[in-house]
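Participant: return atomic coordinates for the entry below.
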Amino acid sequence: MDGRPLVNDEFWGDLIDKSSGRNSQFKERDQLLLGLACLAGFREIELTLCTIDLFIAPNGELNELIVMPESIAYDNCERPIPLAHPDLQNLFQTYIKWLLNNGLNTHPGESYLGLNPNAQLFVDDSYKPYTVQKRGNDTLSPNSLNKHLDSLIKRASLWDCGIRRKSFVRTFIINGYRAGMSTSDLIVISGLGHDTIEKTLTMDYEQYSPIAEWFVKRREQKVKHLESMKKRRRFML
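Facilitator: Here you go, the predicted structure:
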């Protein structure tokens, strides 16, 4: 199914480890992009337009909870987003070092860890901020980042397996629910409606894995039984 959520080790083992490659000069950027999308439910427009001051306090501390402003939020709906996930914090720290080492989005002084608080967090392959295109009714479309995220999925060999950009937020919802978030929490944090949340939770294929394992083991036992019967028949003959 196109747009299915990530399962098993597809996030860390495929997207994170394989999408950029060990020698990619943009590995740190790509890993944080994927981390915010899958571990925090960020949408493409939010990843494109979010600024550094949303994540880093003036004293240099990383924020563990942010409020996505209405001006850039999905569906123009302000919402809180927790960022305390240890793996996400590590991805942030690695990307910040990458920005500083490359002299990107910096400003004089030590506030905000030496980064320009008003600069967009992510840069494209030209080391410039990702751009958006205007559509009808002044709607902004993050086409540039959309294409890049699609390329990361394909590079990880997950496109033909049904993974799409919408898989990221679905993965976030399912993992959030597993971690103990209520559907009400997920509605507030993701900006999605109740029906969408409920439908997404039915896509949690891993919850059915014990059933699948039972059938696999049953089939293996049946094969072993047949092989055993064949051997017995040979002996009897």
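
Participant: from here on, just use CA atoms for contacts and neighbour counts.
Facilitator: Will do.

Participant: where do the strands sit along the protein?
Facilitator: 65-68, 79-82, 133-134, 140-141 (DSSP state E).

Participant: distance to I189 and mean neighbour count added to the ones you listed, as a markdown table?
Facilitator: As requested, the strands of the chain are exported to a markdown table (distance: least, Cα to Cα, whole Å; neighbours: other Cα atoms under 10 Å):
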| stretch | distance to I189 | mean neighbour count |
| --- | --- | --- |
| strand 65-68 | 10 | 15 |
| strand 79-82 | 6 | 16 |
| strand 133-134 | 26 | 11 |
| strand 140-141 | 22 | 15 |
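
Participant: okay, now L39: neighbour count?
Facilitator: Per other Cα atoms under 10 Å, the neighbour tally for L39 reads 23.

Participant: the closest residue to it other than its chain neighbours - how many residues pack around it?
Facilitator: Excluding the flanking residues, the one nearest L39 by Cα to Cα, 6 or more residues apart in numbering is F172, at 5.5 Å. Other residues within reach of F172 by the criterion other Cα under 10 Å amount to 23.

Participant: ok, F172 to R218 distance?
Facilitator: For F172, the distance to R218 (Cα to Cα, to the nearest Å) stands at 33 Å.

Participant: repeat for M68
Facilitator: On the measure of Cα to Cα, M68 and R218 end up 49 Å apart.

Participant: same check on Q93?
Facilitator: Counting by Cα to Cα, the gap from Q93 to R218 is 47 Å.

Participant: between the two, which is the more surrounded one?
Facilitator: Just comparing Q93 and R218: by other Cα under 10 Å the higher neighbour count belongs to Q93, 15 against 12.

Participant: ok, the more buried one - contacts?
Facilitator: For Q93, no residue counts as a contact, taking Cα atoms under 8 Å, 6 or more residues apart in numbering as the criterion.

Participant: let's see this one next, to set against the first:
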Amino acid sequence: MLELKDVHTYYGNIHALKGISLTVNDGEIVTLIGSNGAGKSTTLRTIQGLNKPRTGSVVLDGIELHKLPAHEVATLGVAQSPEGRMIFPRMTVMENLEMGAYARKDITSFKDDLEHVLTLFPRLRERITQKGGTLSGGEQQMLAMGRALMAKPKILLLDEPSMGLAPLLVELIFDIIKKLNEDGTTILLVEQNALMALSIAHRGYVLQTGEIVLADDAKKLMKNEEVQKTYLGVE
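Facilitator: Purely as a prediction, here's the structure:
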């Protein structure tokens, strides 16, 4: 479904992505793991069209995303729940969810999709008229994910969904990610909690300073000695 081929992305003179190549197949959860500054968020931003690759290609279902502005990429079925949630704090929960559907061409199933999101995240139903900025961190993460789902994406990009959450909420968020995938959503997951990410993913890529240094089946990566030492805290 999605293919990045030899992607080089820069911030000014800083070479952030140094020839990234990866694929995400229809129906998969693929995870990107790596330390801070490895290039994980830049990879998602490049797919979304927020950072343009200087060379290389980003292709979704045969369409060259790297040639399109970000707002057009959004209409083609790429939705992101960004790092730090980035919800609209002065808008209500309902208004945030409506914004998620803004770029959709098909709005006939809006009510069904809204009901699906509120069933996935019952806390949002309880807070539907509340301002986004008054929600707890966990609720804001649910809202960011729900807003992305309202775009009815072909592929959902999740950037650090567990960041700053209590352990119980982390488990809840990962259970929901797994359920979304079981329901047919294709997911590219960036996550610092490598153990949780690899436990639900089909495949994984390990990034170091803008380069992919390992790529394998997620279960095999969990058993990889280098991954265990560096990312899973195994001595």
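
Participant: quick TM-score on the pair, please.
Facilitator: Put the two chains on top of each other and the TM-score (TM-score structural alignment, normalised by the length of structure 2) is 0.29; 116 aligned residues with a Cα RMSD of 5.8 Å.

Participant: which stretches of structure 2 form strands?
Facilitator: For structure 2, the strands defined by DSSP E cover 2-11, 14-24, 29-33, 55-60, 63-64, 78-81, 155-159, 186-190, 203-208, 211-217.

Participant: can I get these in TSV with mean neighbour count and distance to L97 of structure 2?
Facilitator: Shown next, in TSV, are the strands of structure 2 (neighbours: other Cα atoms under 10 Å; distance: least, Cα to Cα, whole Å):
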stretch	mean neighbour count	distance to L97 of structure 2
strand 2-11	19	25
strand 14-24	18	26
strand 29-33	27	23
strand 55-60	19	25
strand 63-64	14	27
strand 78-81	25	12
strand 155-159	25	15
strand 186-190	26	19
strand 203-208	23	30
strand 211-217	16	34
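
Participant: the ones you listed: which one's closest to L44 of structure 2?
Facilitator: strand 155-159 (6.9 Å; Cα to Cα).

Participant: let me know which of the strands of structure 2 is the nearest to K178 of structure 2.
Facilitator: strand 29-33 (8.4 Å).

Participant: distance of T196 of structure 1 relative to M68 of structure 1?
Facilitator: The gap separating T196 of structure 1 from M68 of structure 1 is 20 Å, by Cα to Cα.

Participant: how about the contacts made by the residue nearest to T23 of structure 2 when sequence neighbours are not counted?
Facilitator: Spatial nearest neighbour of T23 of structure 2, chain neighbours left out: E3 (4.5 Å); criterion: Cα to Cα, 6+ apart. E3 of structure 2 makes contacts with 21-24, 57-60, as judged by Cα under 8 Å, 6+ apart.

Participant: what's the angle between the longest helix anywhere in structure 2 and strand 155-159?
Facilitator: Assignment by DSSP state H gives helix 167-182 as the longest helix of structure 2. For helix 167-182 of structure 2 against strand 155-159, the angle between stretch directions is 160 degrees (axes from the mean of the first three to the mean of the last three Cα atoms, to 10 degrees).

Participant: strand 29-33 and helix 167-182 of structure 2, what's the angle between them?
Facilitator: Counting by the same axes, to 10 degrees, helix 167-182 of structure 2 lies at 140 degrees to strand 29-33.

Participant: residues of helix 167-182 of structure 2 that come out buried?
Facilitator: Going by neighbour count (16 or more other Cα atoms under 10 Å), the buried part of helix 167-182 of structure 2 is 169-170, 173-174, 176-178, 180-181.

Participant: same list, those, but as TSV with distance to L149 of structure 2 please.
Facilitator: TSV is the format used below for the buried residues of helix 167-182 of structure 2 (distance: Cα to Cα, whole Å):
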residue	distance to L149 of structure 2
L169	19
V170	19
I173	14
F174	15
I176	12
I177	11
K178	14
L180	9
N181	12
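
Participant: show me which of the residues you listed is closest to D112 of structure 2.
Facilitator: Distance to D112 of structure 2 across these (Cα to Cα) is lowest for L180, with 15.3 Å.

Participant: next up, the contacts around that closest one.
Facilitator: With contact set as Cα under 8 Å, 6+ apart, L180 of structure 2 has no partners.

Participant: ok, it to K229 of structure 2 distance?
Facilitator: Separation of L180 of structure 2 from K229 of structure 2 (Cα to Cα): 30 Å.

Participant: which stretches in structure 1 count as helices?
Facilitator: Counting by DSSP H, the helices of structure 1 are 17-18, 27-39, 44-49, 86-101, 143-155, 166-178, 183-190, 194-201, 209-236.

Participant: and those: which comes nearest R79 of structure 1?
Facilitator: Of all these, helix 183-190 comes closest under Cα to Cα, at 5.9 Å.

Participant: pull the contacting residues for Y95 of structure 1.
Facilitator: Shown in contact with Y95 of structure 1 (Cα under 8 Å, 6+ apart): 28-29, 32.

Participant: and it, how far is that from K27 of structure 1?
Facilitator: In terms of Cα to Cα, Y95 of structure 1 sits 9 Å off from K27 of structure 1.

Participant: would you list the strands of structure 2 in TSV and tack on distance to N96 of structure 2?
Facilitator: Shown next, in TSV, are these (distance: least, Cα to Cα, whole Å):
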stretch	distance to N96 of structure 2
strand 2-11	27
strand 14-24	28
strand 29-33	25
strand 55-60	26
strand 63-64	28
strand 78-81	12
strand 155-159	17
strand 186-190	21
strand 203-208	31
strand 211-217	35
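
Participant: closest one to R147 of structure 2 among those strands?
Facilitator: Closest to R147 of structure 2 of these is strand 78-81 (Cα to Cα; 7.8 Å).
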